[in-house]
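# No sequence on hand, only this structure:
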């Protein structure tokens, strides 16, 4: 093995040249201590897993990001053999670097990339060696930077430039999430429209004004429970998107807090829940048994109990009105946010298609 070192700045920067070993081994040795790891390489090992396993293991305690080209990937293919070769290479790369299967590792494809960097937040290597086991077979030369402040400058200035020129890869998660969110949105709109028929009435010459039905509103307990379940499902799907993709679109939204507020308006002991689960007949029957001790006639007791049940229902309706209005305002906001998410997911899914450009 041969590793030559030339000190450029004592204790800070040195030139390393090697054959038969990885000249960024010191960076790999720092992986267990790192909070941040970035790798950009022309290619990765086609079959060997040692270096990728180091990234996967490090993702348990560090933010890990990798940018790579895909050998044999071209803008245009002039022969079937070139297209098939590219297809095999793309398939292998996307399978090995599928972020759906490598928790905590963000993958980018940059088809004009020939830069090689391996760094942590403590130490950086910039040189000729790819992030592949095969690189140790070649004479590779690069610079090791041990000054965390200088490494920080690379992370803040060079890394974003390289990532922004690439395409972040998420597998097929966007397509799946787009379908799931669209289905949940359709179900939510159907349920809330159905509930609205019992909660609101329409006045005006052309019934153009929507007014809360304060005297006799109706909320289906089944529909309310279904709405609550959908709001929970939305929360799970959006949180899944945030944790898996880390895409800015999902961090900028207030949808998580809006979903929580909407759920609170629907859940047990809320005014809307009390209104939905109020049973006029049961309430009246309980009163009748009490009223019989004061009234000789059952009809008289029934009439009084029925009136009190009606009054109680009207009371619940009055208490629930602000929450009903708030809920429907939130539903409008959530609907707009989900539509925006679905549109963004479609764009990102379409962007992913540029990675595999071998389809005719």
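Good, I have the coordinates. In this text, all values refer to a predicted model and were calculated from it rather than measured experimentally.
# C-alpha only now, for contacts and for neighbours.
OK.
# Just list the residues touching residue 36, thanks.
Residues in contact with residue 36 (C-alpha atoms under 8 Å, 6 or more residues apart in numbering) are 62-64, 120-121.
# take a look at this one as well, against the first:
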């Protein structure tokens, strides 16, 4: 049961306290005091490791993080022993270099999982091993070697305490730590590629609503559908919506190129020209989609029209013996309207499809611009040797 929370700040000094009655004391020797937490890893949706050091020669604990559920969030914050703010002699510098390289090699976020975040805090000496269900706070580092030591700590399953660490402690520690990557645009590249795929798909969906495949002994070709009002409002709206959302991702790509190139003027101008062209194409797509020819064709419903004609124009004639004849006349009228609408809309439909295709091609070039670059960079502040 939670008793009390206290936060005391004064200048750069800070102390946070959380009192709980739901905790047990753990005194360990020749085994890890947080084994209960490790046992919960396979069911965890979030794991947090705060440690002074990790194992240098052994891999079981780090490997355990690679075996968690695919979408488990993994937070690792560690110090690096032997790394100093300044080095007096090559011996200390070389030792620090080896340690830094070891930590960078073992703790690559992508090797730990798709939702992993790794930070380095060179003032940290605290130790927390936690999942979303159980937490250990004590003296044991996240290293196999710690099992050989005499260690003390507490284990708690207090949900309020766990939430408190996630909301109050973890953000504070991360804020003063150095992230593994100064930037990492792997996720952005994937998002952009998926966005491009979605634009291609909606373009194909639009095309297949108004064109049909002819396939027989004469060969294969697509022909424009003139006898059916198959264009839908939903597809037209999706075209505009999807292209609009893709432009937002394109804006993030522009910002990424700005960061990666350190604001290189020529690079930024070139990327901006492409982005502006995409926005112009989006405006054109939005404009064409609102043409009366497309609106009228997409909103016309032949069945509804026939029913309306039978109720309004042929109500007096559509008695039982003449009903089939009235339906045929109303159907002919609907077909004539469809013919006129499809003929009037063809040029605008083709223009819309062409503009979306242009958007795909320009968007693809922007993605390739990002793909050709170093999309992630290890924070240079980590290795100070």
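Looks like it arrived, so ask away. All values reported here derive from a predicted model rather than from experimental measurement.
# Got a TM-score for the pair?
Once the chains are laid over each other, their TM-score by TM-score structural alignment, normalised by the length of the first structure reads 0.54; 237 aligned residues with a C-alpha RMSD of 4.1 Å.
# which of the contacts of residue 36 of the first structure map to contacts in the second structure?
Here is what carries over to the second structure from the contacts of residue 36 of the first structure, by both residues aligned by TM-score structural alignment, their matches' C-alpha atoms under 8 Å: 62-64, 120-121.
# Out of those, list just those in strands.
Among those, the subset assigned to strands under DSSP state E consists of 63-64, 120.
# now the strands for the stretch 101-250 of the first structure?
Assigned by DSSP state E, counting those that start in this stretch, the strands in the stretch 101-250 of the first structure fall at 105-109, 117-120, 124-127, 140-145, 167-169, 200-203, 209-212.
# max-length helix in the second structure?
helix 323-371 (DSSP state H).
# Show me what that one is packed against.
If you count contacts as 3 or more C-alpha pairs under 8 Å, 6 or more residues apart in numbering; DSSP states H and E, helix 323-371 of the second structure packs onto helix 186-210, helix 233-260, helix 265-289, helix 292-299, helix 302-312.
# Kindly recompute the last result at 7 Å.
With contacts taken as 3 or more C-alpha pairs under 7 Å, 6 or more residues apart in numbering; DSSP states H and E, helix 323-371 of the second structure sits against helix 186-210, helix 265-289, helix 292-299, helix 302-312.
# picking up where we left off before, can the ones in strands among the kept ones among the contacts of residue 36 of the first structure go into TSV with extra columns for distance to residue 20 of the first structure and neighbour count?
Formatted as TSV, those follow (distance: C-alpha to C-alpha, whole Å; neighbours: other C-alpha atoms under 10 Å):
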residue	distance to residue 20 of the first structure	neighbour count
63	29	17
64	26	24
120	23	26
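# From residue 342 of the first structure, how far off is the residue nearest to the spatial centre of the first structure?
In the first structure, the centroid-proximal residue (C-alpha atoms, centre = their mean) is residue 241; its distance is 1.2 Å. For residue 241 of the first structure, the distance to residue 342 of the first structure equals 12 Å [C-alpha to C-alpha, to the nearest Å].
# now swap in residue 23 of the first structure and tell me
As defined by C-alpha to C-alpha, residue 23 of the first structure lies at a distance of 45 Å from residue 342 of the first structure.
# Residue 163 of the first structure matches what in the second structure?
Residue pairing (TM-score structural alignment): residue 163 of the first structure is matched to residue 174 of the second structure.
# For the closest residue to that match other than its chain neighbours, list the residues it contacts.
Closest residue in space to residue 174 of the second structure, ignoring its immediate chain neighbours: residue 119 at 6.8 Å, by C-alpha to C-alpha, 6 or more residues apart in numbering. Residues near residue 119 of the second structure by C-alpha atoms under 7 Å, 6 or more residues apart in numbering: 76-78, 174, 177-180.
# residue in the second structure matching residue 112 of the first structure?
Checking with TM-score structural alignment, residue 112 of the first structure has residue 123 as its match.
# wait, what's in contact with the closest residue to its match other than its chain neighbours?
Nearest non-adjacent residue to residue 123 of the second structure, counting by C-alpha to C-alpha, 6+ apart: residue 79, 7.0 Å away. Residue 79 of the second structure is in contact with 51-53, 120-122, 124, counting by C-alpha under 7 Å, 6+ apart.
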